[in-house]
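Peer 1: Quick one: sequence and predicted model below, then my questions.
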Amino acid sequence: MRLSHGFVPLLAVLIFLTSLPAGAVPGGIDPDPGPERSTRAEGDFGRSGAECRTSVEGAEAVTYCHNPYPAVYRVSLHIECVQWWDIDVDGSPVEVGPAGTVRLTGRCWEGIASVWVTEQRV
């Protein structure tokens, strides 16, 4: 069986999109995420937890997490790269003490599809 040349790329894209984990790209890729985005960690922490501000410029992401509360939190930066061959980033957890601020960075070779921060109370 011989496939037409227009069908093969369409089939490749379809296979790629169906192989992504659920929620990997919430709402699609935002080509212009703006200068800063505020993110919350997974889970419901109510009015506690570190507040993180993320900026994406090209293929580099920088996140500042500030903990205004008396508890200690561990935050970790996660980056999903645009290209399938580019290695995604799962940063090591970093502790943020009371009234402390940490800087987390990561990058991809070609571009960033999504960035999020997870946190855990210590």
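Peer 2: Cool, the structure landed.
Peer 1: C-alpha from now on. contacts and neighbour counts both.
Peer 2: Noted.
Peer 1: ranges for the helices of this structure?
Peer 2: 7-19 (DSSP state H).
Peer 1: At which residues are the strands of it located?
Peer 2: 37-39, 51-57, 60-67, 73-81, 89-90, 94-96, 100-107, 112-121 (DSSP state E).
Peer 1: try this one next to it:
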Amino acid sequence: MRTTRRIASVLAAVTLLLWTSRTAVSQPRLRVYEADCRIAVEGSRATAFCHNPYPDTDRVRLHIECERWWDIDVDSAPAEIGPAGYAELTDRCWKEIRAVWVSHQPVRNSPGR
């Protein structure tokens, strides 16, 4: 009787393990393609040159962190770059720039697009 309960509990554990691993593997993964961006800084002005070689649209924003505490940091308006598209984003601080980066947000293309 004890052996039967042990076998049943082991079978239940193996079944649960196989079921959870199968559902985890069958979940499709979302592939994220981001536009290629190059950043140039000249003095207090920063420019991002972005090209999207992928079939999905990418929404990009330029972010600038200014060096001086009184200088307001900058976040550009978002720009959508379609397939094979190009965008140039530029902005500036009053004085020196501490950091510059570009953020990406994938845009889901609707079937009618």
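Peer 2: Okay, I see it. Source: prediction; values computed, not measured.
Peer 1: overall similarity of the pair, as a TM-score.
Peer 2: Once superposed, the chains reach a TM-score of 0.66 (TM-score structural alignment, normalised by the length of structure 2), with 78 aligned residues with a C-alpha RMSD of 1.5 Å.
Peer 1: Which residue is the nearest non-sequential neighbour of the corresponding residue of structure 2 for G100 of structure 1?
Peer 2: Matched by TM-score structural alignment, G100 of structure 1 corresponds to G85 in structure 2. With sequence-adjacent residues excluded and distances taken as C-alpha to C-alpha, 6 or more residues apart in numbering, G85 of structure 2 is closest to N52, at 5.4 Å.
Peer 1: Quick check: the aligned partner of that neighbour in structure 1 vs E119 of structure 1, distance?
Peer 2: Matched by TM-score structural alignment, N52 of structure 2 corresponds to N67 in structure 1. To E119 of structure 1, N67 of structure 1 is 11 Å away according to C-alpha to C-alpha, to the nearest Å.
Peer 1: Quick check: neighbours shared by those two?
Peer 2: Common contacts of N67 of structure 1 and E119 (C-alpha atoms under 8 Å, 6 or more residues apart in numbering): 49-50, 73.
Peer 1: which one of these is nearest I112 of structure 1?
Peer 2: A50 (23.1 Å; C-alpha to C-alpha).
Peer 1: quick one: contacts for that closest one?
Peer 2: So A50 of structure 1 contacts 65-69, 73, 75, 96, 119 (C-alpha under 8 Å, 6+ apart).
Peer 1: What lines up with it in structure 2?
Peer 2: Under TM-score structural alignment, A50 of structure 1 pairs with A35 in structure 2.
Peer 1: And P9 of structure 1, by the same measure?
Peer 2: In structure 2, no residue is matched to P9 of structure 1 (TM-score structural alignment).
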